[in-house]
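Trainee: Predicted model follows, preceded by the sequence.
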Amino acid sequence: MTSDDAAPGDPEILRYAAFATDPAGGNPAGVVLDAGGLSTERMLAVAAAVGYSETAFLTADPAGGYAVRYFSPLAEVPFCGHATVASAVALAERVGPGEYLYRTAAGEVPVEVTEDPAGGLRATLTSVEPHVTEAGAADVAEALALLGWAPEDLDPALPPRVAYAGARHLVLAAATRERLARLDYDFDGLAAHMTARDLTTVQLVWRAAPDVFHVRDPFPVGGVVEDPATGAAAAAFGAYLRELEPAAPAVLTLHQGEDLGRPGLLRVDLRSAAPRVRVSGAAVAIP
């Protein structure tokens, strides 16, 4: 429902595309700017009805900032980057650009919204403190089998790791763009594998240039085959690359959603926020 068809007492549900300037691109997110009084069950029902990979629910905090919860159609998730960007732009359109503090289940996430010189608004989130851990060989082998990938499909220069910047992601790097473009996996099997290991997405990447990557994110644990543009995974990937390559470029450009027909653009900044990672992008209302 939207503000035009909401029943009395129902929350106003906004829809925004994050990491895009075209409503047909990027990753759609539901946004509820006033979630005060909504129960967990009601938030989950709203997210399921919206049907996007995540919906953000904001409640103004008397101490300042906003308490924010994120729900996929199936479950609550601790943090979601694209719904953060979408909700921050929606908020700024109503109260003005500036700095906001989001209090999430993963921790405090500062978000700054500025006017983009090219038009529209751009939001930049600063992740919680990230960390990167080894991915067990058996776990990687099982994940590859569920994806239908062979070990030789991986780029040996970018080894598998589990990266966290508010949510856990298994990072797997494809050796070729063609391998990344082919995504046909065991949905139920991968969902079970990820649930058992507390993984939010699998971050599939292909390096096009030292500072440019194409990425895809299977998200079966959220009831979605693929997330079109994933800010939380982008932050985790930034932490992964900075740890793997201390001399990595200071700013990364991630292209996501092209294989879904929803192109999105994510900027990952590894400079002054260390050890945290900044992720930025545009967002636009979906009519």
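Mentor: Done, it's in. Residues are numbered from 1 along each chain as shown.

Trainee: Going by C-alpha atoms from here, please, whenever you check contacts or count neighbours.
Mentor: Fine.

Trainee: element containing the closest residue to residue 116 other than its chain neighbours, please.
Mentor: Nearest residue to residue 116 in three dimensions, chain neighbours excluded: residue 122, at 5.8 Å (C-alpha to C-alpha, 6 or more residues apart in numbering). Assigned by DSSP states H and E, residue 122 belongs to strand 121-126.

Trainee: Packing partners of the very next helix or strand once past that strand?
Mentor: Going down the chain from strand 121-126, the next helix or strand is strand 131-134, by DSSP H and E. With contacts taken as 3 or more C-alpha pairs under 8 Å, 6 or more residues apart in numbering; DSSP states H and E, strand 131-134 sits against strand 161-164, helix 231-244.

Trainee: So for whichever helix or strand comes after strand 131-134, what gets flagged as buried?
Mentor: The element immediately downstream of strand 131-134 (helix or strand, assigned by DSSP H and E) is helix 137-147. Buried residues in helix 137-147, counted by 16 or more other C-alpha atoms under 10 Å: 140, 142-147.

Trainee: show me where the stretch 51-200 of the chain has helices.
Mentor: Under the criterion DSSP state H, counting those that start in this stretch, the stretch 51-200 of the chain contains helices at 81-95, 137-147, 177-181, 187-196.

Trainee: Can you tell me which of those is most buried?
Mentor: helix 81-95 (a mean of 25; mean count of other C-alpha atoms under 10 Å).

Trainee: elements contacting that one?
Mentor: Short answer (3+ C-alpha pairs under 8 Å, 6+ apart): helix 81-95 packs on strand 14-18, strand 27-32, strand 55-60, strand 107-115, strand 121-126, helix 231-244, strand 278-285.

Trainee: In CSV: those, plus mean neighbour count and distance to residue 252.
Mentor: Formatted as CSV, the helices and strands packed on helix 81-95 follow (neighbours: other C-alpha atoms under 10 Å; distance: least, C-alpha to C-alpha, whole Å):
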stretch, mean neighbour count, distance to residue 252
strand 14-18, 28, 17
strand 27-32, 28, 19
strand 55-60, 25, 26
strand 107-115, 19, 19
strand 121-126, 25, 14
helix 231-244, 25, 8
strand 278-285, 26, 10
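
Trainee: Pasting the second one now:
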Amino acid sequence: MQVLRYAAFTADPVGGNPAGVVLDATGVDDVTMQATAAEIGYSETAFLVPLEEQGTGAFAIRYFSPRAEVSFCGHATIATAVAHAERHGVGALRLHTQAGPVTVTTRTSEDGPVVATLVSVAPSSVPIPDLVLAELLAALRWSGGELASTLPPRAAYAGAWHPVIAAASRERLADLDYDFTALADLMAREGWATVDLVHRESPTVYHARNPFPPGGVVEDPATGAAAAAFGGYLRELGLVTPPTSLTVHQGRDMGRPSSITVSVPEEPGSGIAVSGSAVQL
């Protein structure tokens, strides 16, 4: 089993979110996948298994954090698609994830790097109960007065669940000092993958930070699944006018700058497109 290492949502190895990638995990059992992900230590490692009976480009894919399997991971999907394209050529991959079918297309950009675009499963969002929100803010060590009134707290989904919590200021977002154990316990109870902390710079530009204690990771430098869920959240609440393209900057406050492009189509309930490049480490 060959394990590749890629940083997603960047063209520079010092940026982006690192992911492990196994392009052929045929015959590899769950215990080995989990042990491999723990040994690599990245927030996720993706394991691809060709589905030859379904034709070229069809794969089952599974994602493991150092601690547990997750239903869907955006940055590892982008990394996997770029790694596959660099070895087998650009095109489309049909991925069977635990969250549902995800299509990823790759192309060679004008300046050289391969760019991958995934289309998420149907997004949705739900309110966060007041008591749960209070517990979440306490774990984050945030106060209600530090929240942006224009982006209401809500749990959003596009393959995995992420509470969206918007900071009124960029300074509040930059100051991340949360209770790791309390947040991990809350997220495990609620079934949340990461917490999507965001700040709106403009109608099309956002900054994000994503604590990931359930995976044993303090913070994700780039979270494609959360970006897709956020795009669906904005459309569902009428906070953007689709079709539109958004840029999410993430990882800057932890020294691994990442750039995620989120395309929000007009049709309600349709999947959100997330695009980015990746570079081998």
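Mentor: Noted; the coordinates are in hand. What you see is a predicted model, and the numbers here were worked out from it, not measured in a lab.

Trainee: before we move on, the earlier item: adding distance to residue 42 of structure 1 as columns, could you present the helices and strands packed on helix 81-95 of structure 1 in TSV?
Mentor: Output for the helices and strands packed on helix 81-95 of structure 1, formatted as TSV (distance: least, C-alpha to C-alpha, whole Å):
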stretch	distance to residue 42 of structure 1
strand 14-18	16
strand 27-32	12
strand 55-60	11
strand 107-115	23
strand 121-126	27
helix 231-244	24
strand 278-285	23
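
Trainee: so which of these gets nearest residue 154 of structure 1?
Mentor: Closest approach to residue 154 of structure 1 among those (C-alpha to C-alpha): helix 231-244, 15.8 Å.

Trainee: Provide the aligned range in structure 2 for the following helix or strand past the closest one.
Mentor: Sequence-wise, the next helix or strand downstream of helix 231-244 of structure 1 (DSSP H and E) is strand 251-256. Under TM-score structural alignment, the counterpart of strand 251-256 of structure 1 in structure 2 spans residues 245-250.

Trainee: Rebuild the helices of the stretch 51-200 of structure 1 as a markdown table, extending it with distance to residue 113 of structure 1.
Mentor: Shown next, in a markdown table, are the helices of the stretch 51-200 of structure 1 (distance: least, C-alpha to C-alpha, whole Å):
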| stretch | distance to residue 113 of structure 1 |
| --- | --- |
| helix 81-95 | 7 |
| helix 137-147 | 37 |
| helix 177-181 | 32 |
| helix 187-196 | 33 |
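
Trainee: Compare those and give me the one nearest residue 234 of structure 1.
Mentor: Comparing the helices of the stretch 51-200 of structure 1 against residue 234 of structure 1 with C-alpha to C-alpha, the closest turns out to be helix 81-95 (8.3 Å).

Trainee: What range does the closest one cover in structure 2?
Mentor: Using TM-score structural alignment, helix 81-95 of structure 1 lines up with residues 74-88 of structure 2.

Trainee: which residues touch that stretch?
Mentor: Stretch 74-88 of structure 2 has contacts (C-alpha atoms under 8 Å, 6 or more residues apart in numbering) with 6-9, 17, 19-23, 44-46, 63, 91, 93, 104-106, 114-118, 222-226, 275-280.

Trainee: And for stretch 274-287 of structure 1?
Mentor: With contacts defined as C-alpha under 8 Å, 6+ apart, stretch 274-287 of structure 1 is touched by 14-24, 85-86, 89-90, 120-130, 231, 234-236, 238-239, 265-270.

Trainee: if we can go back for a sec, in structure 2, what stretch matches the strand holding residue 122 of structure 1?
Mentor: By TM-score structural alignment, strand 121-126 of structure 1 lines up with residues 114-119 in structure 2.

Trainee: likewise stretch 218-233 of structure 1?
Mentor: Mapped onto structure 2 using TM-score structural alignment, stretch 218-233 of structure 1 spans residues 211-226.

Trainee: ditto for stretch 158-168 of structure 1
Mentor: Here stretch 158-168 of structure 1 aligns to structure 2 at residues 151-161, judged by TM-score structural alignment.

Trainee: about what we covered before: enumerate every residue touching the residue nearest to residue 116 of structure 1.
Mentor: By C-alpha under 8 Å, 6+ apart, the residues touching residue 122 of structure 1 are 85, 89, 113-116, 280-283.

Trainee: returning to that earlier point: for the match of stretch 218-233 of structure 1, measure first residue to last.
Mentor: 11 Å (C-alpha to C-alpha, to the nearest Å).

Trainee: where's it relative to the chain centroid, distance-wise?
Mentor: The chain centre lies 8 Å from the centre of stretch 211-226 of structure 2; the measure is C-alpha atoms, centre = their mean, to the nearest Å.

Trainee: Same question for stretch 51-60 of structure 1.
Mentor: On C-alpha atoms, centre = their mean, the centre of stretch 51-60 of structure 1 falls 12 Å from that of its chain.

Trainee: Repeat that for stretch 232-242 of structure 2.
Mentor: Between the centre of stretch 232-242 of structure 2 and the centre of its chain there are 18 Å (C-alpha atoms, centre = their mean).
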